[in-house]
Structures are given as structure tokens and as C-alpha cells.
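K.L.:
The amino acid sequence is not available; the structure is as follows:
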């Protein structure tokens, strides 16, 4: 299934943007920010200004399966304050960062609205891509079709347990980039990079030329550099959200700058 040439938000196709950055020699950096948490829009803008190649915007969900305790706390605070998927997307429309945006959430929200309405809502919010973290590739056909029709790049997750015979199909079907899940577990900072993080990235890169980013379990700029010895880039979530909650949105820019510098200087 091929995405239409019109895929992408106001900054064009996320995949084209990331490919150009990668092929120009950059290691890719995508921070995650919990939508709806106080200061989240300023955090997104600060992250982009500090050198992020794209931004993941989390739509809070009450029953997450991959979010660790830090992101769960931020999501719970946002939900308790009355944040909804519609309110996050309404605010996202006002972001002007110069880089593509992806939303990350769970399939129940998409299923509740219906594939076509959910994809249309993302398009109206100037979103380029979407990650539905709990939707397996083998059950994603309807969403992939609706997303492609709407010009939304559907990013798929490759887990350490994804079998070899399925991995090439998954990577071919993914749009935007392939999200190589670094370990079996929830998001969160770890003291050391899991061995599986480089293994799954290497397996993905053996079967696709699409950008491959490692996420889940990256706890420091040094670990990001280590992951990028194999992967094309990294997605950073818990460290960013922890910084937002503890120190505010401007500190998110400072944190992202440390990752950008580390990746640029290896």
C-alpha cells in the first residue's frame, strides 16, 4: 500500500523530511511531549528550536499499555484537568515549529471515532503522522488504508519479538519511519541501553531503507549515541516529560539541545 504524494502536514511528508536529514548525515532526534500537560505547546516549540527533527505529541489515554510511570503521571494530570483528544488536536493546530508532528496514542480513540474521522481530525490539526501503540500490524489494515487516503503517515512499531517472516512486511507497510521498540516493557529511562535496542534496529535496517528510530528505554544522551551506532535516530519520551513536569517547558529545550549535541558529535 502506497501513501499518496500529498501525505504530510504543513511541513510536508515526515518520511521525506527524515530521509533528507538522514541522507545528509544527521542522526535523527524525535522528542515526545504529552499533549495537554501545562506548558506542553511551549515545550514542543522549545524542542524544535533546540534541534528536534520532528515531534511526537502524546494524546493522553486512561488505560495505556506502553507508557511508563512518568508519562502516565503527565497523562493523568492532563486528563484530570479536562483535556480531551479534540482539545489536544485543536491546540496542535496553532503550533508553528518548522518540523513535522506525529501524534502517539492508542487504538481505542481511533476506533471510537472511526478510522476516517480520526484521520481527518489529524489532518485538520496539521499532523503529518500517527503512532497507535497498541495496534498490531496484522490487525492494522483498515487504519493503514484510511490513514493513507487522508495523507497521514501511519508509523508502525517493530518489537524485539516481531518474527523474521513478519518484519519485512511491517517495515514495508510503515510510513514516516519504522519505530524500533528497544525493549520488552514500558517507556522509561534505564541505567543502560538494552541489548535488544540495537538488535531490533539492526534487524529492521536489514530489510528496509525507511528511516529506523529506536525508542523506549533510552535514558541519556550517551545511550542515544550508542543506539545510533545502528539506528538512524532515537525517540526520547520519559526524559523529556520528566523535565517538563519538574522544570518547565524551557528546560525541555535545554535537554533536547544536549541530545542534539551528543548525536551531532557522536
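P.N.:
Noted; the coordinates are in hand. In this text the structure is predicted, and so the values were computed from the model without any measurement. Numbering: from 1, shown residues only.

K.L.:
all contacts plus neighbour counts: C-alpha atoms, from now on.
P.N.:
OK.

K.L.:
Give the buried residues for stretch 146-155.
P.N.:
For stretch 146-155, the neighbour count (16 or more other CA atoms under 10 Å) marks 146, 147, 148, 149, 150, 151, 152, 153, 154, 155 as buried.

K.L.:
distance between the ends of it?
P.N.:
End-to-end distance for stretch 146-155, by CA to CA, to the nearest Å: 13 Å.

K.L.:
now what about it, what contacts it?
P.N.:
Residues outside stretch 146-155 that contact it (CA atoms under 8 Å, 6 or more residues apart in numbering): 2-8, 13-14, 115-116, 119-120, 122-123, 127-132, 144, 174-179.

K.L.:
Can you tell me which of those are buried?
P.N.:
By the neighbour-count criterion of 16+ other CA under 10 Å, the contacts of stretch 146-155 include these buried positions: 3, 7-8, 13-14, 115-116, 119-120, 122-123, 127-132, 144, 174-179.

K.L.:
Of those residues, which belong to strands?
P.N.:
Where the buried ones among the contacts of stretch 146-155 overlap with strands, as defined by DSSP state E, the overlap consists of 129, 130, 131, 132, 178, 179.

K.L.:
Can you give me every residue that contacts the closest residue to residue 124 other than its chain neighbours?
P.N.:
If you skip the residues right next to it in sequence, residue 124 has residue 93 as its closest partner in space, 7.4 Å away by CA to CA, 6 or more residues apart in numbering. For residue 93, the contacting residues are 124, 125, 126, by CA under 8 Å, 6+ apart.

K.L.:
ok, now how distant is residue 33 from residue 214?
P.N.:
With distances taken as CA to CA, residue 33 is found 17 Å from residue 214.

K.L.:
which SS class is residue 190?
P.N.:
Using DSSP: H, G, I helix; E, B strand; the rest coil as the criterion, the local structure at residue 190 reads coil.

K.L.:
The residue positioned nearest the centre of the chain is in what secondary structure piece?
P.N.:
Centrality entry for the chain: nearest residue to the mean C-alpha point is residue 56, 4.3 Å, by CA atoms, centre = their mean. Under DSSP states H and E, the secondary-structure element containing residue 56 is strand 55-58.

K.L.:
Could you identify the helix or strand that succeeds that strand?
P.N.:
With elements assigned by DSSP H and E, the helix or strand that comes after strand 55-58 is helix 69-80.

K.L.:
Presented hereafter is structure B, for comparison with structure A:
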């Protein structure tokens, strides 16, 4: 049986701080190695400088089945640049040492399994990581990871979707920690003109199963959308919109970093409007 520490994790503390300020937390995502490893480190730091309360470092994957075309493009750039797990861990280390915000890794399970479960947990913790989001790891198969994560003080965040039945929600939330990642829409990631109408219902149903904070992602790209989600969720997760700002900068590093800070600032204002 996996046991959890009674001391709040860095991730829990960051979310609690946002809650104490009567607002939702803002969580930003960018893949490691995009546009380069060094450039990616600067970019993720820029998210916190702009107003993100926590950041997710994506581990690029050759077949990101849950990610839309924008993040797939960024992953492809990173992979063609030769990004490795060691570069992801370096990204975590350099970001965590430079910002006062929890740094998570978001990854599909296969790279972790190949790297070694215990080894990955130990190396992520040593790099200053706060936890891991594992969107494709079934909770029924997660005991080995959760034990390693708990041993090294890492949170394990699982994803719930509008298609999840209430009993499934309870099963998932009973073993997760840090927060619950609620996918606002069915389908792959990507910015949308409207936040999925299923999001609020999913958050309400999930709240009935857990006291963990619930953070909503998949589709948020504007301050207005961030405010809309912040009205019913504990956190707002933004990824594709940040990736798109870097793509739009077309290799102009300073312009890209400025665009990231500006968007993070706008979204941070949005989550405070609830």
C-alpha cells in the first residue's frame, strides 16, 4: 500500500496559496527541447516570470496520441534536435533552481518504463521535480510508479475525462496526489474558440470523489477562457497556446520569450477575475 506524507508537497502548497488568494492557479506547459534544450529552459522560466504558479515540462514523444497538431509540431522539433530524457531532467533541474514554482514532468508511460521506474523517480526528484503527470498510465497498473514516487516525495497526477463514469473517477482520484487533471473536452489537446461545455460538469462530478484540487486543461488560450474556467476549477492548465506563441516567433528568441511572458501575464489576470 502506497503511503503519502502528511507534509504538503510543493505542488499542494502552490495550489493552496492560490486558493488562499481566492483565485485559481495558472499552470503552464511546454515540451523540453523546444525550440532547443537551452531555448526551452529559458521559455519555461519565462512562463513563471509572466505569472504561472507551476509549470509542466513535457517529455517529447514520437507518437503523442493525446496531443494535437501544435504540440506534435513542437515535439517533432525537439526530437529532431536530439532531445533525450537526460535533457528533460536537465530542463527540470535548471528551471527548478531558477524559479519559485513547482516543476512537473508530463510524459507518456513508455519512456518512463524504458528508463526504469525507480531510476526515473529518483532522477526526477534529484533534479528538483515536484511530480509527474501520466495521462496514459492506468491506475490499475500504477502501483510500482506510485510507490517509487512516494519514496522520493513526488506527486502523481492522473487525468480524468468527461467520458469517465463516477465510479471510475473515484478509482482514479483515490490514488492520485497533487491535483486531478480534468480534460475539459473530448479529443486531443489544442486551443479552441470555446472551453468545452463538459468541463464544469466533470469538475463537479470529480469534486464528489476527492478533496484534491481539480485543474482543467485542453483548450484554454485567452484570459477570458481562463476566467471562465477559474470560476469553477482550482487551476487552469495552458499548453498549446504557449507553444503557438513560440512557433509564431519563428526563431526570434527574444520575441518568443516576450510573447510567452505577455500571454502568461494575461492568463494570470484571467484566473484572478473569477
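P.N.:
Thanks, I have it. In this text, all values refer to a predicted model and were calculated from it rather than measured experimentally.

K.L.:
just to revisit the earlier point, with distance to residue 263 of structure 1 added, can I get the ones in strands among the buried ones among the contacts of stretch 146-155 of structure 1 in JSON lines?
P.N.:
Putting these into JSON lines (distance: CA to CA, whole Å) gives the following:
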{"residue": "129", "distance to residue 263 of structure 1": "24"}
{"residue": "130", "distance to residue 263 of structure 1": "25"}
{"residue": "131", "distance to residue 263 of structure 1": "24"}
{"residue": "132", "distance to residue 263 of structure 1": "27"}
{"residue": "178", "distance to residue 263 of structure 1": "19"}
{"residue": "179", "distance to residue 263 of structure 1": "18"}
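
K.L.:
Who are the packing partners of the longest helix along structure 2?
P.N.:
With DSSP state H applied, the helix covering the greatest number of residues in structure 2 is identified as helix 253-271. Using 3 or more CA pairs under 8 Å, 6 or more residues apart in numbering; DSSP states H and E as the contact definition, the elements that helix 253-271 of structure 2 packs against are strand 25-31, helix 37-50, helix 223-230, helix 240-249.

K.L.:
Please identify the most buried of those.
P.N.:
Mean neighbour counts were compared across these using mean count of other CA atoms under 10 Å; the top stretch is strand 25-31, at a mean of 29.

K.L.:
What residue in structure 2 is paired with residue 129 of structure 1?
P.N.:
Residue 129 of structure 1 maps onto residue 131 in structure 2, with residues paired by TM-score structural alignment.

K.L.:
what do we get in structure 2 for residue 191 of structure 1?
P.N.:
Taking TM-score structural alignment as the alignment basis, one finds that residue 191 of structure 1 is matched in structure 2 by residue 193.

K.L.:
try residue 201 of structure 1
P.N.:
Under the alignment (TM-score structural alignment), residue 201 of structure 1 maps onto residue 203.

K.L.:
Checking my notes, that match in a strand, right?
P.N.:
No. Inclusion of residue 203 of structure 2 in a strand is not indicated when three-state DSSP is applied; the result is helix.

K.L.:
check contacts around it.
P.N.:
182, 214, 232, 233.

K.L.:
Just give the number of residues close to the aligned residue in structure 1 for the second one.
P.N.:
Okay, so that is residue 214 of structure 2. The criterion is TM-score structural alignment: under it, residue 214 of structure 2 has residue 212 as its aligned partner in structure 1. Each residue near residue 212 of structure 1 was counted by other CA atoms under 10 Å, and the total is 28.

K.L.:
Thought residue 179 was touching residue 212 of structure 1, still the case?
P.N.:
Yes. With contacts counted by CA atoms under 8 Å, residue 212 of structure 1 reaches residue 179, the gap being 6.2 Å.

K.L.:
hmm, back to that, what separates the match of residue 191 of structure 1 from residue 224 of structure 2, distance-wise?
P.N.:
In this structure, residue 193 of structure 2 and residue 224 of structure 2 are separated by 11 Å, where distance is defined by CA to CA.

K.L.:
Could you find the counterpart of residue 243 of structure 1 in structure 2?
P.N.:
With TM-score structural alignment as the criterion, residue 243 of structure 1 matches residue 245.

K.L.:
Please give me every residue in contact with the aligned residue in structure 1 for residue 13 of structure 2.
P.N.:
For residue 13 of structure 2, the equivalent position in structure 1 is taken to be residue 16, counting by TM-score structural alignment. If you count contacts by CA under 8 Å, 6+ apart, residue 16 of structure 1 has them with residue 176.

K.L.:
Can you say which helix or strand has the residue of structure 1 most remote from its centre in it?
P.N.:
When each C-alpha in structure 1 is compared with the mean C-alpha position (CA atoms, centre = their mean), residue 165 comes out farthest, at 24.7 Å. Per DSSP H and E, residue 165 of structure 1 falls inside helix 164-173.

K.L.:
Stretch 261-273 of structure 2 corresponds to what range in structure 1?
P.N.:
The counterpart of stretch 261-273 of structure 2 in structure 1, counting by TM-score structural alignment, spans residues 253-265.

K.L.:
Look up how far residue 10 of structure 2 lies from the counterpart of residue 225 of structure 1 in structure 2.
P.N.:
Residue 225 of structure 1 is assigned residue 227 in structure 2 as its aligned equivalent, the criterion being TM-score structural alignment. Between residue 227 of structure 2 and residue 10 of structure 2 the computed distance is 24 Å (CA to CA).
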